[in-house]
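>>> here's my sequence, what's the structure:
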Amino acid sequence: MAKNVVDDFACSANWDFGPIRSSLSSWVPPSQGIHKINVDCASSEHDNFSSVGMVIRDCNGQVVAALCKPLQASYSAELTEVIALKQGVLLAQELQLPRVIFESDSLAAIQAINDRAMGNNFGHLIQGFL
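The predicted model follows:
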């Protein structure tokens, strides 16, 4: 088994991912008394699974909590991002955080939540945000 892992690493170490992009923006801490929840997701149609992750930081940038969670199936990137946001809400509620803001790289998911898009494919999940 270890030989396969070593071979996989050796093979992947030679991949060319193209030029490294510099980040145009950096993480900005929230105001005093507010926690920021950054969420992201990953989906693999090949392996038939998706996963979500989030990190909660305070106004000093200190990590308060982090969570990653595999899902039971493969979902679209947009739906998986909404699930990640929902999990962030649940984690914030469990930690009894009174004021939070979210960051996500899915503009469509954020707009759907802000617009209260109940009629789309993930409207039932959005109801939990309101």
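
>>> going forward, measure contacts and count neighbours with C-alpha atoms only.
Fine.

>>> burial of residue 91, as a residue count?
A count of neighbours around residue 91, defined by other CA atoms under 10 Å, yields 19.

>>> chain center to the host helix or strand of it, what's the gap?
In this assignment (DSSP states H and E), residue 91 forms part of helix 77-94. Helix 77-94 has its C-alpha centroid displaced from the chain centroid by 7 Å (CA atoms, centre = their mean, to the nearest Å).

>>> what's the following helix or strand after that helix?
Taking DSSP H and E as the definition, the helix or strand that follows helix 77-94 towards the C-terminus is strand 100-103.

>>> run this one through as well so I can compare:
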Amino acid sequence: MGCTVNSGYATTKFLHEDACKHITEMGDTSISTNLNLLRESKNEPSEQGRESVWLPPPQGVVQINIDAALNVHNSRVGWEAAARNWNGNAIITWAWPEKLKGGAEVEEALAIRQSLATAIRKGWKAVQIQSDCKALVDKL
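The predicted structure follows:
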């Protein structure tokens, strides 16, 4: 499966590998509500100081917004993701609490890999990944 990854002005295609281990379907409000669908409905300043607004993917494409939140003091990280269709409807949100394996770029890459594994398990054929880690996307 090919995948498009977007961050700021960077766009990269890459392939998946590995498998995910924990998914929270919509309806588990403890995670899905708190994720705020990864800020897609808010206009928050980006790293460059510009406003960021969620835009839907093309028809037939599932867009997955991912993020990794690091707690360096406790050596923990939370990978979070929200998948939406081209109509803007939430399909699924999920989160993985993990032991910290690296810096922000490493953790964001692992979150992307887990999200792609989930997309494969779900049988999604066209997937667009969005990440706020421009440094990582530029390397892909």
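
>>> tell me how far residue 69 of structure 1 lies from residue 41 of structure 1.
Between residue 69 of structure 1 and residue 41 of structure 1 the distance, using CA to CA, to the nearest Å, works out to 9 Å.

>>> which one's more surrounded, the two?
residue 41 (24 against 13).

>>> what residues does the one residue sitting closest to the centre of structure 1 make contact with?
The central residue of structure 1, meaning the one whose C-alpha is nearest the mean C-alpha position (CA atoms, centre = their mean), is residue 40 at 1.7 Å. With contacts taken as CA atoms under 8 Å, 6 or more residues apart in numbering, residue 40 of structure 1 has the following neighbours: 52, 53, 54, 81, 84, 104, 105.

>>> again, only using 10 Å
By CA atoms under 10 Å, 6 or more residues apart in numbering, the contact set of residue 40 of structure 1 is 51-55, 68, 77, 80-85, 103-106.

>>> now the aligned partner of residue 42 of structure 1 in structure 2: which helix or strand?
Matched across to structure 2, residue 42 of structure 1 falls on residue 69, judged by TM-score structural alignment. Secondary structure from DSSP H and E places residue 69 of structure 2 in strand 62-71.

>>> residue 95 of structure 1: how many residues sit nearby?
11.

>>> repeat that for residue 76 of structure 2.
The number of residues packed near residue 76 of structure 2 is 14, by other CA under 10 Å.

>>> repeat for residue 100 of structure 1
18.

>>> excluding covalently adjacent residues, which one is nearest to the residue mapped onto it from structure 2?
Using TM-score structural alignment as the criterion, residue 100 of structure 1 maps onto residue 127 of structure 2. In space, residue 127 of structure 2 comes closest to residue 62 once its chain neighbours are excluded; the distance is 4.8 Å by CA to CA, 6 or more residues apart in numbering.
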